[in-house]
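Undergrad: Dropping a prediction and its sequence here:
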Amino acid sequence: MKALVLKRYGGLDHVEFADMARPTIKPDEILVEVHAAGLNPIDYMIPKGMFKPILKLQLPATLGSDLAGVVVEVGSRVTRFKKGDAVYASIFDLPGGSLAELVAVPEYAAALKPDNLDFVQAASVPMVGLTSWQALNERAQLKRGQKVFIPAGSGGIGTFAIQLAKQLGAKVGTTTSTANVEWVRELGADEVVDYKKQEFEQVLHGYDVVLGTIRGDGVAKSLEILNPNSSVVSLIGPPDAAFARARGMNFLMRFVFGLMSGKIIRQARQRAASYSFLFVRPDGRQLAKIGELLAASRIRPVIDRVFPFAQAKAGLAYLEQGRAKGKVVVQMK
């Protein structure tokens, strides 16, 4: 089968198509014929080696984590799926990758595809959906009436997280460029800051939750808009010692991550706020709950561009430019 593979670290120059063996599934796995695969920023960061200390890949490694497709084989212990089911899943941080014609997926990581979504739409959801759900619902425990700041509202995470936050009953603030101000309002944002004209920390105030999505000093600046007893959940780091412990890392890595996050944790405490780093995990049952919102059209996928499988590498390069308005998806079939 054909797959998009990272041969060695050093960037997209070392990513190419290769013929790989058909996956052999375990008793608790399903084999999925992939119809579409969603792309995420981490997919072009991994080839650069940015996650080598965290993600232990065996090279050559198939890239990608989000997929939607049809079950063609089920393991002997699988009870939730059967051959012919249309499913979607994230296999992030698991062996294998989604940019392949066939992918072995653990049963616990998959959910039935919402009937009202095609495969491209469904493939755009898993990582942004699960990240938003785990950050806002689980970690921050966002409550009705609270205010959440979700920067970069027109990006892949932003477009989904804004909609989910509104479903949770929160008020949403975001940033975007001039051209997208009204568009993110239509997604549900209540306060929109045009970052080309204003600094968000000079405009927004009284927030209870911040979703950290922008590299640089954005997380530190966001502390200025927070209420006491608020929380910052960062998706871009720095990783903290709690994250290292959760992954079973050794004392040295826990110490290093503790040093890396020490400054922002102290700054947050000075504002009577908490800081934590979130690394999304696959969870099919959460995807099923997200699927209910999608099926009821309470949340809609936002897709910027679709690339054919033969141009998957070009799709990663396009995503790396940082101009996508929503998600970028690769279509296999």
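TA: It's in. Numbers count the residues shown, from 1 in each chain.
Undergrad: From now on I want contacts and neighbour counts done on CA atoms only, so please keep to that.
TA: OK.
Undergrad: and Leu293, what helix or strand is that in?
TA: Assigned by DSSP states H and E, Leu293 falls within helix 284-295.
Undergrad: I'd like to know which elements that helix is packed against.
TA: On a contact count with 3 or more C-alpha pairs under 8 Å, 6 or more residues apart in numbering; DSSP states H and E, helix 284-295 meets strand 110-112, helix 126-132.
Undergrad: 7 Å instead, please
TA: With contacts defined as 3 or more C-alpha pairs under 7 Å, 6 or more residues apart in numbering; DSSP states H and E, helix 284-295 has these neighbours: strand 110-112.
Undergrad: Tell me which helix or strand comes right after the strand it packs on.
TA: Downstream of strand 110-112, the first helix or strand assigned by DSSP H and E is helix 119-123.
Undergrad: Counting by contacts, list what that next one packs against.
TA: Using 3+ C-alpha pairs under 7 Å, 6+ apart, helix 119-123 sits against strand 29-39, strand 66-74.
Undergrad: Please compare the first structure with the one that follows:
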Amino acid sequence: MKAAQINKYTKEIHAQIKEIPIPEISDTQVLIKVKTAAVNPLEMLNITGAVKLIQEYQMPLTLGNELTGVVEKVGKGVEDFKVGDAVYARLPIDHIGAFTEYVAIDAQAIYFLPKYLDFVTGAAVPLTGLTAYQALHEKLNAQPGQTVFISGGSGSFGQLAIPIAKSMGLTVIVSGNATAKERTLAVGADRFIDYKTENYWEVIEPVDFVIDTLGASEFERELSIIKPGGRLLSLRTGPNKDFAVSQGLPKWKQFLFGLAGSKYDKKAKEKNVEYQFIFVRADGKQLEQVSKIIEKNNIVPAIDPSEFRLEDINQALELVAKGHPQGKVVIKFD
């Protein structure tokens, strides 16, 4: 079968198409025939080795973190899935590899593809949906009646994070591009701020939480709108010691991440705010909950109109890395 791989970490955003054997499955795994794989910014971090302190990969490495597909084989110990089931997944962090024709995945990482989604639109859900779910439930431990602000929340993350936050009883404020205003309000946002005409840090009353999708350049502005005792969770700014501890990383990595994140921790502490970073993991049970929420709200993720096959992987990576996708970029296998 064909797979898109790298042989080493490199600054060059480039993968090679290689022939590799179809994987054997263990008793707890299923073999999935991939229908669609999504291309994410996380791919660039995997290629460059930017996250190798979190997860070091053996080479050659098959790229790709989320997919939709059909179950081809089932391990002896798997009871919940059968051959022919349409499923989707964020692959386990230590066992990625969606950019290939067949993938062996632990059954605990997958869930049934919602019937109202097809293989293409479904591929945009697992990584983003689980990120939002874990951010709100685990990292922020948000409670009904609290308020969350999502900076840059008019994109694909907000599209799934907003209905999840609303299902928890939260008030949701979003900043973003005016072209996405109606779509953002339609999925449940209580307030939308056009970043070109309003400065969110000047017009928002203090909130309990901020979820940052923009990165370090917004850090101090985001801190300025959080209530004392609140939390700032970033998807982009970078890990700190608390993150390393929560991931169960060894002491020497905790020390390194502590150094790297110390300036953010210090600034947050001065405002009596807790800074956190998230690196989303696979979880089929949580994906089940995400599926129920998006199904109830009939959320259909936006997909970039570009047509890519596995042989076009480098064009797809280039679009995600340097272009302006109009939704999730995907690789189609059928």
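TA: Good, I have the coordinates. What you see is a predicted model; the values in this text were computed from it and never measured.
Undergrad: if we can go back for a sec, return the most buried member of the helices and strands packed on helix 119-123 of the first structure.
TA: Highest mean neighbour count among these (mean count of other C-alpha atoms under 10 Å): strand 29-39, with a mean of 28.
Undergrad: tilt between that one and strand 66-74?
TA: Calculated by axes from the mean of the first three to the mean of the last three C-alpha atoms, to 10 degrees, strand 29-39 of the first structure forms an angle of 160 degrees with strand 66-74.
Undergrad: Strand 29-39 of the first structure vs the second structure - mean distance after superposition?
TA: For strand 29-39 of the first structure, the mean deviation from the second structure after alignment is 0.6 Å (mean C-alpha distance after the TM-score superposition for the first structure).
Undergrad: hmm, who's touching that strand?
TA: 25, 64, 66-75, 78, 98-107, 119-120, 123-124, 328-333 (C-alpha atoms under 7 Å, 6 or more residues apart in numbering).
Undergrad: ok, of those, which come out buried?
TA: Among the contacts of strand 29-39 of the first structure, the ones that count as buried by 16 or more other C-alpha atoms under 10 Å are 25, 64, 66-71, 73-75, 78, 98-107, 119-120, 123-124, 328-332.
Undergrad: which residue sits closest to the residue of the first structure most remote from its centre in space, ignoring its chain neighbours?
TA: For the first structure, the residue at maximal distance from the C-alpha centroid (C-alpha atoms, centre = their mean) is Ser76, at 30.4 Å. In this structure, Ser76 of the first structure finds its nearest non-sequential neighbour in Pro27, 4.8 Å apart by C-alpha to C-alpha, 6 or more residues apart in numbering.
Undergrad: and Leu278 of the first structure, what is it in contact with?
TA: Going by C-alpha under 7 Å, 6+ apart, the list of residues near Leu278 of the first structure reads Ala135, Val233, Ser234, Leu235.
Undergrad: Generate a PyMOL selection restricted to the buried entries among those residues.
TA: Applying 16+ other C-alpha under 10 Å to these leaves a buried subset, and the PyMOL line that selects it is:
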select buried, resi 135+233+234+235
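Undergrad: longest single helix anywhere in the first structure?
TA: When the first structure is parsed with DSSP state H, its longest helix is helix 251-270.
Undergrad: Does anything pack onto it? Which helices or strands?
TA: Other helices and strands packing on helix 251-270 of the first structure, by 3+ C-alpha pairs under 7 Å, 6+ apart, are helix 241-246, strand 273-277.
Undergrad: want to try TSV for the ones you listed, with distance to Pro301 of the first structure and mean neighbour count as columns?
TA: Compiled in TSV, those are given as follows (distance: least, C-alpha to C-alpha, whole Å; neighbours: other C-alpha atoms under 10 Å):
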stretch	distance to Pro301 of the first structure	mean neighbour count
helix 241-246	29	16
strand 273-277	25	22
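Undergrad: wait, which of those is closest to Gly173 of the first structure?
TA: Of all these, strand 273-277 sits nearest to Gly173 of the first structure, with 18.1 Å by C-alpha to C-alpha.
Undergrad: Give me the residues contacting that closest one.
TA: The contact list for strand 273-277 of the first structure (C-alpha under 7 Å, 6+ apart) reads 228-235, 237-240, 243, 265, 268.
Undergrad: Can you go through those residues and name the buried ones?
TA: 228, 230-235, 237-240, 243, 265, 268.
Undergrad: What is the mean deviation of the strand or helix carrying Ala161 of the first structure from its aligned residues in the second structure?
TA: In the assignment (DSSP H and E), Ala161 of the first structure maps to helix 156-167. With mean C-alpha distance after the TM-score superposition for the first structure, helix 156-167 of the first structure departs from the second structure by a mean of 1.9 Å once superposed.
Undergrad: That helix: what's the following helix or strand?
TA: Once helix 156-167 of the first structure ends, the next helix or strand along the chain (criterion: DSSP H and E) is strand 171-176.
Undergrad: Residues touching that next one, excluding its own?
TA: 145-154, 162, 189-195.
Undergrad: what's the answer for stretch 282-294 of the first structure, then?
TA: Outside of stretch 282-294 of the first structure, the residues within contact range by C-alpha under 7 Å, 6+ apart are 89-92, 108-112, 114, 126, 130, 299-300.
Undergrad: Need these in a markdown table (columns: distance to Glu201 of the first structure and neighbour count).
TA: Below are the contacts of stretch 282-294 of the first structure laid out as a markdown table (distance: C-alpha to C-alpha, whole Å; neighbours: other C-alpha atoms under 10 Å):
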| residue | distance to Glu201 of the first structure | neighbour count |
| --- | --- | --- |
| Ala89 | 36 | 33 |
| Ser90 | 34 | 33 |
| Ile91 | 36 | 25 |
| Phe92 | 33 | 23 |
| Tyr108 | 40 | 17 |
| Ala109 | 38 | 22 |
| Ala110 | 39 | 27 |
| Ala111 | 39 | 26 |
| Leu112 | 41 | 21 |
| Pro114 | 38 | 21 |
| Pro126 | 31 | 31 |
| Leu130 | 27 | 25 |
| Ile299 | 28 | 21 |
| Arg300 | 29 | 19 |
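Undergrad: Appreciated, that's everything.
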